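**Student:** How does the following fold in three dimensions:
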Amino acid sequence: MQTENTRTGALSPLEAAQSTFETALHHLNEPTQLAFFKNVFGALLLSFGGIFALIVSQGSPGLEETNPGLPKMLMGATFPVGLVLIYFVGAELFTGYPMWLAMLAFSRRGRPIQYLRALVIPWLGNLAGALLVSSVFSVATQTLTPEPYKSGIISLITSTVIHAKWHVILLKAIGCGYLVTLAMFVGSQNQDGISKALGLHLPFFISTAIEFPHTVEYMYLGSLAMMLGAEMSVWMFFWKCLLPVTLGNIIGGALFTGAYLWWVYLYCEDGERAKDWLLSDGQQDM
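**Tutor:** Here you go, the predicted structure:
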């Protein structure tokens, strides 16, 4: 369908929701090895964005005392560079899958085993990529081992994970799941490069600046802090860092973005046109 928004280079919300649904169908049937390596590559890019963000935000420790909001703003402004690159090269992150799977589940598409595979394989691929960057490109290269970066990273994880309560981490992660999937949706709405980059960047900027944890971000930051000497065991890394962040991101992405897009644009708004599309274009991709 042609709309004014389409002719000016942007999809309407309805068209973007339909495009997101088509992407979900694709990922549901994606070969396992392809899904794994696309998520390894996605984690590499996001983690390299993490290196950049840590260099910028932790390089002036005096700022934390005189202007504690500025390092958070610097972190928020730089970390999303990785997400923009991921979208431009066609890599993936685990945090997008809850949105896609929620839209499919409400439309009664796919089988439970497909849903399980679509969560586990990307998560493992992201973990592999994040560990590679933290161990090889952050520690072995000594990029982040000198001061003030070392103590700054340890302090960051100590405050956001080690000393934080489990349920607080979970609640913050729900907010991140919502914001990062919103970034993906807004990015898919815009067709030109600059608008797409801004759409991807701004919601993730908010999430990172207010320290709402992202699964892949904390796969990288948590493992890096452990290697630098943070008082966090492997058990704590999985139980108190990755588990609440992963669950929170799933809840936020599935309910706050996936369910919303399905309900508003594929079920309620312009109902007959959306239902016709679900039975025609959407069905052809199965």
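**Student:** going forward, measure contacts and count neighbours with C-alpha atoms only.
**Tutor:** Will do.
**Student:** For residue 182, which non-adjacent residue is closest in space?
**Tutor:** Using CA to CA, 6 or more residues apart in numbering and skipping the chain neighbours, the partner closest in space to residue 182 is residue 257 (6.4 Å).
**Student:** Which of the three states applies to that neighbour?
**Tutor:** Look at residue 257: counting by DSSP: H, G, I helix; E, B strand; the rest coil, its state is helix.
**Student:** burial count for it?
**Tutor:** 24 (other CA atoms under 10 Å).
**Student:** now the one 4 residues further on
**Tutor:** If you count neighbours by other CA under 10 Å, residue 261 ends up with 26.
**Student:** so which strand or helix has it?
**Tutor:** helix 259-261 (DSSP states H and E).
**Student:** helix or strand right after that helix?
**Tutor:** helix 271-279.
**Student:** Checking residue 212 next. Helix, strand or coil?
**Tutor:** From three-state DSSP, the assignment for residue 212 is coil.
**Student:** ok, it - contacts?
**Tutor:** Counting by CA atoms under 8 Å, 6 or more residues apart in numbering, residue 212 makes contact with 172, 173, 175, 176.
**Student:** Check which helix or strand the second one maps to.
**Tutor:** Same thing as residue 173. Using DSSP H and E, residue 173 maps to helix 166-189.
**Student:** Distance from that helix to the middle of the chain?
**Tutor:** Relative to its parent chain, helix 166-189 has a centroid offset of 7 Å by CA atoms, centre = their mean, to the nearest Å.
**Student:** what packs against it?
**Tutor:** helix 13-28, helix 193-209, helix 243-251 (3 or more CA pairs under 8 Å, 6 or more residues apart in numbering; DSSP states H and E).
**Student:** Give me the distance from the last one to the chain's centre.
**Tutor:** Pointing back at helix 243-251 there. That offset, for helix 243-251, works out to 11 Å (CA atoms, centre = their mean).
**Student:** now do stretch 13-28
**Tutor:** With CA atoms, centre = their mean as the basis, the mean position of stretch 13-28 lies at 17 Å from the chain mean.
**Student:** next up, for comparison:
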Amino acid sequence: MSYLSPAEFSKKMVDAGEAKVFMSTRDTVIRAFMAGAILALAAAFAITVSVQTGEPLVGALLFPVGFCMLYLLGFDLLTGVFTLVPLALIDRRPGVTVRSVLRNWGLVFVGNFAGALTVALLMAVIFTFGFSTDPDEVGRTIGTIGEGRTVGYAEHGAAGMLTLFIRGVLCNWMVSTGVVAAMMSTSVSGKVIAMWMPILVFFYMGFEHSIVNMFLFPSGLMLGGDFSVADYLLWNEIPTVVGNLVGGLTFVGLTLYATHARTGAVRRRPEEPLEQGEQGEQEADPVADLVR
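**Tutor:** Just a heads-up that it's a prediction; the model follows:
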């Protein structure tokens, strides 16, 4: 069968985290760069579809194509390594240290950002005919998204920051579920179907994904969005990264590891009740007779 049980794919999660820790710097950065670039293209595609059709659900239905492509090609997102890599440390795999986990996260962040920023620049050129005209409708929409999801949060102060953080948590709950879901099947079609569902939920619900935002907000700045780099970092990227870390590791990585890779002790079964008619074979109990 192409389906793997939770116990089987939980082990694959830990193995994957260990492999990423020991991957070379070159391979880690290249794979992260390509993941950020492909996800950015998928975000541009989804926004274009949403604007042209006037139906955000259509864009959300199609956005997962980029996520599926990048994971089938073996590329890495920061949201995924947030969930998988710490499991190798928790499982005490030889040679895995806190420093090596942080190294992996740092390299993947740099690669993802470089890939997303490259696509942001290329798409900004397309939206403005090489910066010779005002942005088209899709470009203006991206600029509006950047404003609403930076200064829009800032207007609400602490409540806005809390909302941003929770959206980051919920985002990587869904995205990391998609990462793990790809391990449930050994067939391409099974992997794609399993990944598609949680990614659709995250995108349509407007949750905050740190790598998608690495594309949206630099694009918004290039396309005339009324917010600053400081707004982007303080009122989106940094809280989103923290929320993504908490959501993926807490609600996906640790929960699956705890209940499938390191299951609790099995409780003793209670004695089975006697079948009807077997009571006469029991030894006499004088105390029970008195109660009766």
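**Student:** Let me see the TM-score of these two.
**Tutor:** Here the superposed chains carry a TM-score of 0.84, computed using TM-score structural alignment, normalised by the length of the first structure; 254 aligned residues with a CA RMSD of 1.7 Å.
**Student:** Nearest residue to the middle of the first structure?
**Tutor:** Note on the first structure: the residue nearest the mean C-alpha position is residue 95, at 4.3 Å, using CA atoms, centre = their mean.
**Student:** Could you check which residue of the second structure pairs with it?
**Tutor:** Aligned counterpart of residue 95 of the first structure in the second structure: residue 79 (TM-score structural alignment).
**Student:** could you say which helix or strand contains the counterpart of residue 45 of the second structure in the first structure?
**Tutor:** Aligning on TM-score structural alignment places residue 45 of the second structure opposite residue 52 in the first structure. If you go by DSSP H and E, residue 52 of the first structure is part of helix 32-57.
**Student:** Tell me which residues are up against stretch 144-159 of the first structure.
**Tutor:** Looking at what lies outside stretch 144-159 of the first structure - CA under 8 Å, 6+ apart - the contacts are 51, 54-55, 58-61, 138-139, 164, 221-222, 225, 228-231.
**Student:** first to last residue in it, what's the distance?
**Tutor:** With CA to CA, to the nearest Å as the measure, stretch 144-159 of the first structure spans 19 Å from end to end.
**Student:** what's the offset of it from the middle of its chain?
**Tutor:** Taking CA atoms, centre = their mean, one finds stretch 144-159 of the first structure lying 23 Å from the centre of the chain it belongs to.
**Student:** if we can go back for a sec, and of the contacts of residue 212 of the first structure, the nearest to residue 27 of the first structure?
**Tutor:** For the contacts of residue 212 of the first structure, the closest approach to residue 27 of the first structure (CA to CA) belongs to residue 176, at 21.6 Å.
**Student:** Who are the contact partners of residue 218 of the first structure?
**Tutor:** Each residue near residue 218 of the first structure by CA under 8 Å, 6+ apart is listed here: 241, 242.
**Student:** Show me what it aligns to in the second structure.
**Tutor:** By TM-score structural alignment, residue 218 of the first structure lines up with residue 213 in the second structure.
**Student:** Now which of the contacts of stretch 144-159 of the first structure would you call buried?
**Tutor:** Buried subset of the contacts of stretch 144-159 of the first structure (neighbour count, 16 or more other CA atoms under 10 Å): 51, 54, 55, 58, 61, 138, 139, 221, 222, 225, 228, 230.
**Student:** list the helices and strands the biggest helix by length in the second structure packs on?
**Tutor:** For the second structure, the longest helix by residue count, based on DSSP state H, is helix 98-128. Here helix 98-128 of the second structure touches helix 6-21, helix 25-53, helix 78-90, helix 137-148, helix 210-222, going by 3+ CA pairs under 8 Å, 6+ apart.
**Student:** ok now do residue 163 of the second structure, which residues does it touch?
**Tutor:** By CA under 8 Å, 6+ apart, the residues touching residue 163 of the second structure are residue 153.
**Student:** Quick one: map it onto the first structure.
**Tutor:** Taking TM-score structural alignment for the superposition, residue 163 of the second structure sits opposite residue 168 in the first structure.
**Student:** Likewise for residue 233 of the second structure?
**Tutor:** With TM-score structural alignment as the criterion, residue 233 of the second structure lines up with residue 238 in the first structure.
**Student:** again, but for residue 17 of the second structure
**Tutor:** Counting by TM-score structural alignment, the partner of residue 17 of the second structure is residue 24.
**Student:** Same question for residue 137 of the second structure.
**Tutor:** Match for residue 137 of the second structure (TM-score structural alignment): residue 148.
**Student:** quick one: that match from residue 220 of the first structure, how far?
**Tutor:** Separation of residue 148 of the first structure from residue 220 of the first structure (CA to CA): 18 Å.
**Student:** if you count what's nearby, which of those two comes out ahead?
**Tutor:** The neighbour count for residue 148 of the first structure versus residue 220, taken as other CA under 10 Å, is higher for residue 220 (29 against 14).
**Student:** Please name the residues that touch that one.
**Tutor:** Residue 220 of the first structure neighbours (CA under 8 Å, 6+ apart): 47, 50, 127, 130, 131, 133, 134.
**Student:** now with 6 Å?
**Tutor:** 130, 134 (CA atoms under 6 Å, 6 or more residues apart in numbering).
**Student:** what's the spacing between it and residue 123 of the first structure?
**Tutor:** Residue 220 of the first structure is 13 Å from residue 123 of the first structure, by CA to CA.
**Student:** what do you get for residue 250 of the first structure?
**Tutor:** Distance of residue 250 of the first structure to residue 123 of the first structure, given as CA to CA: 11 Å.
**Student:** who's more crowded, the two?
**Tutor:** Each of residue 250 of the first structure and residue 123 has its neighbours counted (other CA under 10 Å); residue 250 has more, 27 against 23.
**Student:** And the more buried one? What does it align with in the second structure?
**Tutor:** Matched to the second structure by TM-score structural alignment, residue 250 of the first structure sits across from residue 245.
**Student:** just residue 188 of the first structure next, same as before
**Tutor:** Using TM-score structural alignment, the partner of residue 188 of the first structure in the second structure is residue 183.
**Student:** Just give me the neighbour total for that match.
**Tutor:** For residue 183 of the second structure, the neighbour count with other CA under 10 Å is 22.
**Student:** Nearest residue to it in space, please, no chain neighbours.
**Tutor:** residue 9 (5.8 Å).
**Student:** burial count for the one you found?
**Tutor:** There are 22 residues near residue 9 of the second structure, going by other CA under 10 Å.
**Student:** Residue 152 of the second structure versus that one, what's the distance?
**Tutor:** Applying CA to CA to residue 9 of the second structure and residue 152 of the second structure gives a distance of 40 Å.
**Student:** repeat for residue 263 of the second structure
**Tutor:** Residue 263 of the second structure is 44 Å from residue 152 of the second structure, by CA to CA.
**Student:** Compare these two and say which one has the larger neighbour count.
**Tutor:** Counted by other CA under 10 Å, residue 263 of the second structure and residue 152 do not tie: residue 152 has more neighbours, with 15 against 11.
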